[in-house]
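Enquirer: sequence and predicted model, in that order:
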Amino acid sequence: MFGRFGKDAGSLLGIDISCCAVRLLQLRQVAGAFEVRAQAVQTLAAGVLQDGRVADPAQLAQVLGDALARSGATLREAALAIPATAVLSKTVQVPAGLAEDALIARLCHEAEPFIPFALDEAAFDFECRGSVAHDPCYEAVGVYACHQGWLDGLEAALELAGLRARVVETDSLALLRAVGADDDAVAVVRVEPGHWALHAQHQAWRADVGAAADVPQALAACIERWLQALEGPAPARLVVTGAAADSARALEVQRRLGIETTVFDAAEPALALAYGLAMRRAP
């Protein structure tokens, strides 16, 4: 349930649950393009989430139910996101052709040293990446893990709301999908009340901020520091998303860094994460 990484372009209800709002989106495909079929944004009271995790599933379920009713959405299977910074990842090499049970057992054994909590508290996913170049008898597998506590509250709230959490993935994957980024040339900046985050391929940073969040120059300076820490070349394009995204921030980032910077859907930049989630295919 946690993952299946990399399977795109489907029809699930995209639900973005942030500290202050639930954003819900249903897409439909018309002539190969996505169109919004239903959407709603519902305010979330303080305390429903604590440090990003669901602390009050019953209250969240009520908000989800209200958003669902307002939106007119017809889907009941959903894709959700957790912060990329909450997910641990590692690439391991395993003998090719292992049966699924043997593969999972091997991956758990390989993952145990890099997981800072008990294995029975972890939720796992994996992604087969093909044969190892120098030894075709082995294949490379990406292993992903998060603490089960990130998922328990989400699943409970959705069940109470009459929904099913079919996919849970990282916010980085969903945001990069939303903007059509399939390589290192594009990165996404998410600007929300109280925090910023930068999402690039296989890398993510987050900064909690106060009143400085209202100053476009502060965001530009923060992104500049993040880009200096990037592994590999800087992106050729930045896309700004989130409830606090606006053209002033995008223009200041572009002026200071010399990188093309745009706002995701200037009318609804806050819906980028829900949009990317709604593009997912059910596994």
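Expert: Alright, I've got the coordinates. This structure is a prediction, so every number in the text was calculated from the model and none was measured.
Enquirer: from now on I want contacts and neighbour counts done on CA atoms only, so please keep to that.
Expert: Will do.
Enquirer: Provide the secondary structure category for residue 65.
Expert: Per DSSP: H, G, I helix; E, B strand; the rest coil, the secondary structure class of residue 65 is helix.
Enquirer: correct me if wrong: it contacts residue 161.
Expert: Yes - look at residue 65 against residue 161 with Cα atoms under 8 Å: they come within range, at 5.5 Å.
Enquirer: can you list residues touching both of those two?
Expert: Both residue 65 and residue 161 lack any common contact, where contact means Cα atoms under 8 Å, 6 or more residues apart in numbering.
Enquirer: now the strands for the stretch 101-250 of the chain?
Expert: Ranges of strands within the stretch 101-250 of the chain are 122-132, 135-147, 164-170, 186-192, 195-200, 203-208, 237-241, based on DSSP state E, counting those that start in this stretch.
Enquirer: dump those strands to CSV, plus distance to residue 228 and mean neighbour count.
Expert: Below are the strands of the stretch 101-250 of the chain laid out as CSV (distance: least, Cα to Cα, whole Å; neighbours: other Cα atoms under 10 Å):
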stretch, distance to residue 228, mean neighbour count
strand 122-132, 29, 17
strand 135-147, 26, 18
strand 164-170, 23, 21
strand 186-192, 14, 25
strand 195-200, 12, 22
strand 203-208, 12, 15
strand 237-241, 15, 25
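Enquirer: got another, please set it beside the one above:
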Amino acid sequence: MFSGFKRLGPSGVIGIDFGSHSIKAIALSKGQGTYQIDGVAEAAVPKGLIVDNRLEDIDKVTLIIKRLRKSFPSNYKNAAIAVMGADVMTKVITMSSDLNELDLEARIELEAETIIPFPLDEIFIDFEIMGPNEADSALNDILVSAARKERVLSQAQCVDESGLTTTIVDVASHALARSSELVFTPEDYNHGIAVVDIGTSQMMLSVLYQGNVIFTRNKNHGGAVCTQMIADRYTLSLLDAEKAKLENDLPVDCQSDVIAPFVSMTVNHLRFDLRMFTNSPNNVAITKLILTGGGVLMPELVEQLRAELDIEVEVADPYLGFEFKNKADKGVLTQSGSKYMMALGLALRGVI
């Protein structure tokens, strides 16, 4: 995505998702009309090591990536990473379709000074021609993306020092859109589809329309909030609260005193974010909501969203038509595949 990083040929990559609770990775190849999962791995991240997408100790994160690397075939040398939240911004602008690539790049750099709220020497800038503008065919719609160099380079350093090579830097919302489109029906293309990723510390809403991300909103909310609520309610350490949550070893009253309030809070956050999109200047109606991320493995949340929203709600599961090099990987993705959607979207960049 961003200049300064190599663009791949047909070889695949390992998609690496840097989460605050764990780092997840997928290696993907493409055969005769189908995708094959060649490796899946997840490694726990100690609390405080990755905060708000910022790596607090590059050496320790590098060691985690090195451990993950052992789970993948030796022929995989390249990796794809993503930036998100306040570290990245995207904007669609229009430019004359007559401009050649060099002139277009120069014009975008000039335009960036007015549309990007970061000092230009602190960011990477890239652009993609989306196609002719609907209102004026003499213009092209251009997707301009900017990301803070510090965030990109810190992730890339960990990957490169682990023995892999960072070949792709993507925008997180676009990576999720890419993997979510695998579960689209033909009718979805011309409707607004909301993709909601609920992780440990962040919730991200993206709205897709005709193959493009037209709206993105991030919020500091996720599974860690539920863990903190459990810890506070039962006077537990965060480690013990997280263990009890994952093993479903919770007191009887936890469902009513903690889980239900957390689910209601999450639904209200999402309802507010969806309303923000509805109130924005667009003519797109959302007809489906696709859930991704580890947070959606909570069945109570999915059930309440289906009960309260007037749209179809689907938990992402794009792996049904995939082949698997290892049977164990199929078991992992069958059980908790939604939390690997970011890594999958990144891996897809190497095979499409």
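Expert: Perfect, thanks for sending it. Remember, predicted model here, so these are calculated numbers, not experimental data.
Enquirer: what's the TM-score here?
Expert: Put the two chains on top of each other and the TM-score (TM-score structural alignment, normalised by the length of structure 1) is 0.87; 280 aligned residues with a Cα RMSD of 2.7 Å.
Enquirer: sorry, back to before: turn the strands of the stretch 101-250 of structure 1 into CSV, columns for distance to residue 27 of structure 1.
Expert: Shown next, in CSV, are the strands of the stretch 101-250 of structure 1 (distance: least, Cα to Cα, whole Å):
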stretch, distance to residue 27 of structure 1
strand 122-132, 26
strand 135-147, 28
strand 164-170, 16
strand 186-192, 21
strand 195-200, 23
strand 203-208, 26
strand 237-241, 18
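Enquirer: and the spatially most central residue of structure 1, what is it in contact with?
Expert: Of all residues in structure 1, the one closest to the mean position by Cα atoms, centre = their mean is residue 171, 1.1 Å from it. Residues near residue 171 of structure 1 by Cα under 8 Å, 6+ apart: 81-84, 273.
Enquirer: of these, which are still contacts in structure 2?
Expert: Retained in structure 2 (both residues aligned by TM-score structural alignment, their matches' Cα atoms under 8 Å) from those: 81-83, 273.
Enquirer: restricted to strands, list these.
Expert: 81-82 (DSSP state E).
Enquirer: take the kept ones among the contacts of residue 171 of structure 1 and write them to JSON lines, including distance to residue 178 of structure 1 and neighbour count.
Expert: Compiled in JSON lines, those are given as follows (distance: Cα to Cα, whole Å; neighbours: other Cα atoms under 10 Å):
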{"residue": "81", "distance to residue 178 of structure 1": "13", "neighbour count": "28"}
{"residue": "82", "distance to residue 178 of structure 1": "16", "neighbour count": "22"}
{"residue": "83", "distance to residue 178 of structure 1": "16", "neighbour count": "19"}
{"residue": "273", "distance to residue 178 of structure 1": "7", "neighbour count": "30"}
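Enquirer: closest one of the kept ones among the contacts of residue 171 of structure 1 to residue 250 of structure 1?
Expert: residue 273 (17.9 Å; Cα to Cα).
Enquirer: and that closest one? What does it align with in structure 2?
Expert: Correspondence of residue 273 of structure 1 to structure 2, assessed by TM-score structural alignment: residue 342.
Enquirer: all helices for the stretch 201-350 of structure 2, in order.
Expert: Under the criterion DSSP state H, counting those that start in this stretch, the stretch 201-350 of structure 2 contains helices at 223-234, 238-246, 254, 260-278, 299-308, 327-336, 341-348.
Enquirer: what's the most buried one of those helices?
Expert: Stretch with highest mean neighbour count among these: helix 341-348 (a mean of 30; mean count of other Cα atoms under 10 Å).
Enquirer: the residue nearest to the centre of structure 1 and residue 255 of structure 1, how far apart?
Expert: 27 Å (Cα to Cα, to the nearest Å).
Enquirer: same question, residue 197 of structure 1
Expert: 20 Å.
Enquirer: hmm, back to that, just give me the closest of the kept ones among the contacts of residue 171 of structure 1 to residue 182 of structure 1.
Expert: residue 273 (15.9 Å).
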